[in-house]
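K.L.:
Here you go, sequence then predicted model.
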Amino acid sequence: MKNVFVDGYNVINSWPELKIIKDYSLDGARQKLIEMLQNYASYNGLKIFLVFDAHLLPKSLEKKEKFGEYLVVVFTKEGETADSFIEKRVNNIGRKADVCVVTSDLLEQQVVFQRGATRMSSLEFYHEVKGVEKKINNKIEKDNSCKRNTIEDRIENDILEKLQKIRKNH
């Protein structure tokens, strides 16, 4: 399974709809990103590590939370940036596993590339995630349009019975 490390705040500050949400609720922007990445990861069968800086929060400890099988959200500990967390993990697995790092930080992109990972900018990733959202929505629409949509499906049973009696009497 491919591992994808995402610099959470870098993405939030790069994606148009998340920037708008962030202006009134940083937590709301984080939650929206988590939702989007859950769908993307499960659709593609990827393991995503969404990493948020907590390095400026005094006495913060590293915190990991799993969202299903495919998404792990990480808040770094005090004094550790998302970049340094990602670099350490990529250093450990970058040459043994298929790893991609999502960040628009050019220095970070160079470092992780040297450690065996591929890299993708936050905006490239945005377009990829939006493309998957479109595929999912098209599939849902197609599945829904294949179902028969009859009047019997939309009216209450007692009215349906009365209509059937009327039909039989004529």
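P.N.:
Here it is on my side, so go on. Numbers count the residues shown, from 1 in each chain.
K.L.:
Every contact and neighbour count from this point should use C-alpha atoms.
P.N.:
Fine.
K.L.:
how far away is the residue nearest the centre of the chain from residue 146?
P.N.:
Nearest to the mean C-alpha position of the chain, by C-alpha atoms, centre = their mean, lies residue 37 at 0.6 Å. To residue 146, residue 37 is 28 Å away according to C-alpha to C-alpha, to the nearest Å.
K.L.:
Over to residue 33?
P.N.:
31 Å.
K.L.:
Looking at those two, which is more packed in?
P.N.:
residue 33 (19 against 8; other C-alpha atoms under 10 Å).
K.L.:
Beyond the longest helix along the chain, next helix or strand please.
P.N.:
Looking across the chain with DSSP state H, the single longest helix is helix 122-146. Following helix 122-146 in sequence order, the next helix or strand is helix 151-154 (DSSP states H and E).
K.L.:
Could you give the separation of that following helix from the chain centroid?
P.N.:
36 Å (C-alpha atoms, centre = their mean, to the nearest Å).
K.L.:
How about residue 108: what's its closest non-neighbour residue?
P.N.:
Closest residue in space to residue 108, ignoring its immediate chain neighbours: residue 83 at 6.7 Å, by C-alpha to C-alpha, 6 or more residues apart in numbering.
K.L.:
dropping in the other structure now:
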Amino acid sequence: MKTHYTIVDGYNVIGQSAELKRIAEESLEEARKTLLLTLVNYNARQQTELICVFDAYMTGSNEAREYFHGINVIYSKKDETADAVIERLVYELYDKHITRIMVITSDLSEQHTIFGAGALRLSSREFLLELEEDKELLERDLEEMKHDKPRMRIAIDDETKNRLEQLRRGHK
């Protein structure tokens, strides 16, 4: 059983991000996919059980679940909000002695409910800032790896390098 969970209110985060909101104006599906890809990268560094919940309140369907590159994605069922799904998940997953649950939402009523159930809360805006910092750290790490990459696969001392160079040139 996992002990660290991050539950993201997907549309709440999209609504708080200027970039995702712009994408959603053209294609809500594209905005969801962009958010999920960002969450995949975030989760690779955080190593929690990440669940992203989307509101399917008006679709007239049953709750749908999918697994997207290590993230559990849940679409709420007809007549159920994403908030209701998040609350249910917090109650199902929480064990005060071993579980840490972080819920990403800016919904005020949701915040009060999840606090009462023992979960922690991070606002969508704070989370977006954290994602941006995480992206910058990753880019910096990749840049450092590129510059620090050794030309040889194994480390050898100068004397051995010189001897190998002499052998390469045909000198004994």
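P.N.:
Okay, I see it. Not measured: the values here are computed from a predicted model.
K.L.:
Got a TM-score for the two of them?
P.N.:
The TM-score (TM-score structural alignment, normalised by the length of the first structure) is 0.82; 147 aligned residues with a C-alpha RMSD of 1.4 Å.
K.L.:
check the fit of the longest helix of the first structure onto the second structure and give the mean distance.
P.N.:
Aligned to the second structure and superposed, helix 122-146 of the first structure gives a mean residue distance of 1.0 Å (mean C-alpha distance after the TM-score superposition for the first structure).
K.L.:
just the helices in the first structure please.
P.N.:
8-12, 16-24, 26-44, 82-93, 106-114, 122-146, 151-154, 157-169.
K.L.:
Let's have the ones you listed in JSON lines, adding distance to residue 51 of the first structure.
P.N.:
Listed next are the helices of the first structure as JSON lines, based on distance: least, C-alpha to C-alpha, whole Å:
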{"stretch": "helix 8-12", "distance to residue 51 of the first structure": "5"}
{"stretch": "helix 16-24", "distance to residue 51 of the first structure": "16"}
{"stretch": "helix 26-44", "distance to residue 51 of the first structure": "11"}
{"stretch": "helix 82-93", "distance to residue 51 of the first structure": "6"}
{"stretch": "helix 106-114", "distance to residue 51 of the first structure": "14"}
{"stretch": "helix 122-146", "distance to residue 51 of the first structure": "13"}
{"stretch": "helix 151-154", "distance to residue 51 of the first structure": "46"}
{"stretch": "helix 157-169", "distance to residue 51 of the first structure": "52"}
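K.L.:
Which among these is found nearest to residue 72 of the first structure?
P.N.:
Proximity to residue 72 of the first structure (C-alpha to C-alpha) singles out helix 26-44 among the helices of the first structure, at 9.3 Å.
K.L.:
Quick one: distance of that closest one to the chain centre.
P.N.:
3 Å.
K.L.:
Give me the aligned partner of residue 133 of the first structure over in the second structure.
P.N.:
Aligned counterpart of residue 133 of the first structure in the second structure: residue 135 (TM-score structural alignment).
K.L.:
What about its match, how many residues nearby?
P.N.:
Look at residue 135 of the second structure: counted by other C-alpha under 10 Å, it has 15 neighbours.
K.L.:
can you pull the contacts of it?
P.N.:
By C-alpha atoms under 8 Å, 6 or more residues apart in numbering, the contact list for residue 135 of the second structure is empty.
K.L.:
any idea how far it lies from residue 42 of the second structure?
P.N.:
8 Å.
K.L.:
follow-up on the earlier one: nearest approach to residue 66 of the first structure belongs to which of the helices of the first structure?
P.N.:
helix 26-44 (10.4 Å).
K.L.:
which strands and helices sit next to the closest one?
P.N.:
With contacts taken as 3 or more C-alpha pairs under 8 Å, 6 or more residues apart in numbering; DSSP states H and E, helix 26-44 of the first structure sits against helix 8-12, helix 16-24, strand 47-52, strand 71-75, helix 122-146.
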